[in-house]
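[1] Here is a sequence with its predicted model. Questions after.
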Amino acid sequence: MAEKKKSSMISHGLAAQNRKGRFNYEILETTEAGIVLKGPEVKSLRLGRATITEAYAVERDGEIWLLNAYIPEYQGGVLSRFDTRAPRKLLLHKKQVVHYLDAVSRDGASIVPLDVHFNERGVAKVTLGLGRGRKKEDKRQHIADRDWQRDKARLLRNKGRYD
């Protein structure tokens, strides 16, 4: 029986994550958007080498674009050069674009890219969050709440062990 060759590429799953985005912003709602990529960019994403911690989304000509996302060049033998921090168009429905831009202009919210992943069909998607920036006190409270939840889970887990 022929054995399938294991690949180091991700066919579906998480390619990049912005953990600081959830810490620095209070995420009010999320949505999934498609992203326009070139072939070598997709291959590089599948290797999981992208970084979106410094990325942000803005409006240009009625469309939403992802800026400052780092996708390194693919080194798999293909000679192709592309800008690693090029602006990349995000694919959303017109109603979603209007909703997000309205929230940004009216409420002062920000569009934060939370992660880049591949769906079940192998298509690259970006999870966008509509977020409001946290103040320093809010961040401290968030850390305290997270620590308490971890300690509480530990106490409940160890509850019956020393009786």
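    Yep, that arrived. Residues are numbered from 1 along each chain as shown.
[2] CA only for contacts and neighbour counts going forward, please
    Fine.
[3] so what's the residue nearest the centre of the chain up against?
    The centroid of the chain falls nearest to Asp115 when counting by C-alpha atoms, centre = their mean (1.3 Å). Residues near Asp115 by C-alpha atoms under 8 Å, 6 or more residues apart in numbering: Leu14, Ala15, Ala16, Gln17, Asn18, Ile52, Val126, Thr127, Leu128.
[4] would you list those in CSV and tack on distance to Arg88, secondary structure and neighbour count?
    Shown next, in CSV, are the contacts of Asp115 (distance: C-alpha to C-alpha, whole Å; DSSP: H, G, I helix; E, B strand; the rest coil; neighbours: other C-alpha atoms under 10 Å):
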residue, distance to Arg88, secondary structure, neighbour count
Leu14, 18, strand, 17
Ala15, 16, strand, 24
Ala16, 15, strand, 23
Gln17, 17, strand, 19
Asn18, 17, coil, 18
Ile52, 12, coil, 24
Val126, 11, strand, 22
Thr127, 14, strand, 17
Leu128, 14, strand, 24
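[5] Just give me the closest of these to Lys135.
    Set against Lys135, the nearest of the contacts of Asp115 by C-alpha to C-alpha is Asn18 (18.5 Å).
[6] structure B:
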Amino acid sequence: MREKKSRDLVTNRKARHDYHIIETYEAGIVLAGTEVKSLREGKANLKDSFARVEKGELYLYNMHISPYEKGNIFNKDPLRPRKLLMHRREIDRLYGLVKEKGVTLVPLRVYLNERGLVKVELAVAKGKTLYDKREDIKRRDAEREMEKAFKEYNR
């Protein structure tokens, strides 16, 4: 049996640092042809992007996709809102979760699935406080020190 593979095009590394991830969802995204080509070259940025439910539809904002070099008149605005594709039930569920105070929709990564379609991994997330971020850094440092000590002990 073939193993399913996906290829990451863009990741939002800052999201896991700034938010507690509650749930993740997969969504399709509506793109123009030149945007797909630019994404395949890795020329996109998810840094300050977020998703929002408007009039029963899901949109992704502030995702920057650089214009395709060979795209001329077919290039779109790099920061335009992009529609995300999900089932109605999932969008309604997300809307219910996001109505809660302090909860937002953050894209974690944009990737190609095994069929070559561009997908977005969306997370329902709650913002971390400065204290939480410091705790995470301390925990990671402690784990790193334990690994280092363990390797030296086993030599």
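    Ah, there it is. On a predicted model such as this, the values are computed, not experimentally measured, just so you know.
[7] sorry, back to before: host element of the residue nearest to the centre of the first structure?
    Element membership of Asp115 of the first structure [criterion: DSSP states H and E] is strand 110-118.
[8] By how much does that strand deviate from the second structure on average?
    Strand 110-118 of the first structure, aligned to the second structure and superposed, deviates on average by 0.6 Å (mean C-alpha distance after the TM-score superposition for the first structure).
[9] So what does Tyr68 of the second structure match up with in the first structure?
    Applying TM-score structural alignment, one finds that Tyr68 of the second structure aligns to Tyr74 in the first structure.
[10] Let me know how buried that match is, in neighbour terms.
    Other residues near Tyr74 of the first structure number 21, with proximity taken as other C-alpha atoms under 10 Å.
[11] any idea how far the nearest residue to it once chain neighbours are set aside is from Ala124 of the first structure?
    Of all residues not flanking Tyr74 of the first structure in the chain, Ser44 sits nearest, at 5.0 Å (C-alpha to C-alpha, 6 or more residues apart in numbering). Separation of Ser44 of the first structure from Ala124 of the first structure (C-alpha to C-alpha, to the nearest Å) stands at 12 Å.
[12] So in the first structure, which helix runs the longest?
    helix 136-157 (DSSP state H).
[13] Near the aligned residue in the first structure for Leu112 of the second structure, how many other residues are there?
    Aligned counterpart of Leu112 of the second structure in the first structure: Phe118 (TM-score structural alignment). Phe118 of the first structure has 19 neighbours, counted by other C-alpha under 10 Å.
[14] OK, contacts around Phe118 of the first structure?
    Taking C-alpha under 8 Å, 6+ apart, we find Phe118 of the first structure in contact with Ser11, His12, Gly13, Leu14, Ala15, Ala124, Lys125.
[15] Kindly give a single ChimeraX line that selects the buried subset of those residues.
    Command for ChimeraX, covering only those of these found buried under the criterion 16 or more other C-alpha atoms under 10 Å:
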select :11,14,15,124,125
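[16] Please point out which of the contacts of Phe118 of the first structure the second structure shares.
    Contacts conserved in the second structure for those, using both residues aligned by TM-score structural alignment, their matches' C-alpha atoms under 8 Å: His12, Gly13, Leu14, Ala15, Ala124, Lys125.
[17] quick one, strands of the first structure?
    13-17, 25-35, 56-60, 63-67, 88-91, 110-118, 124-133 (DSSP state E).
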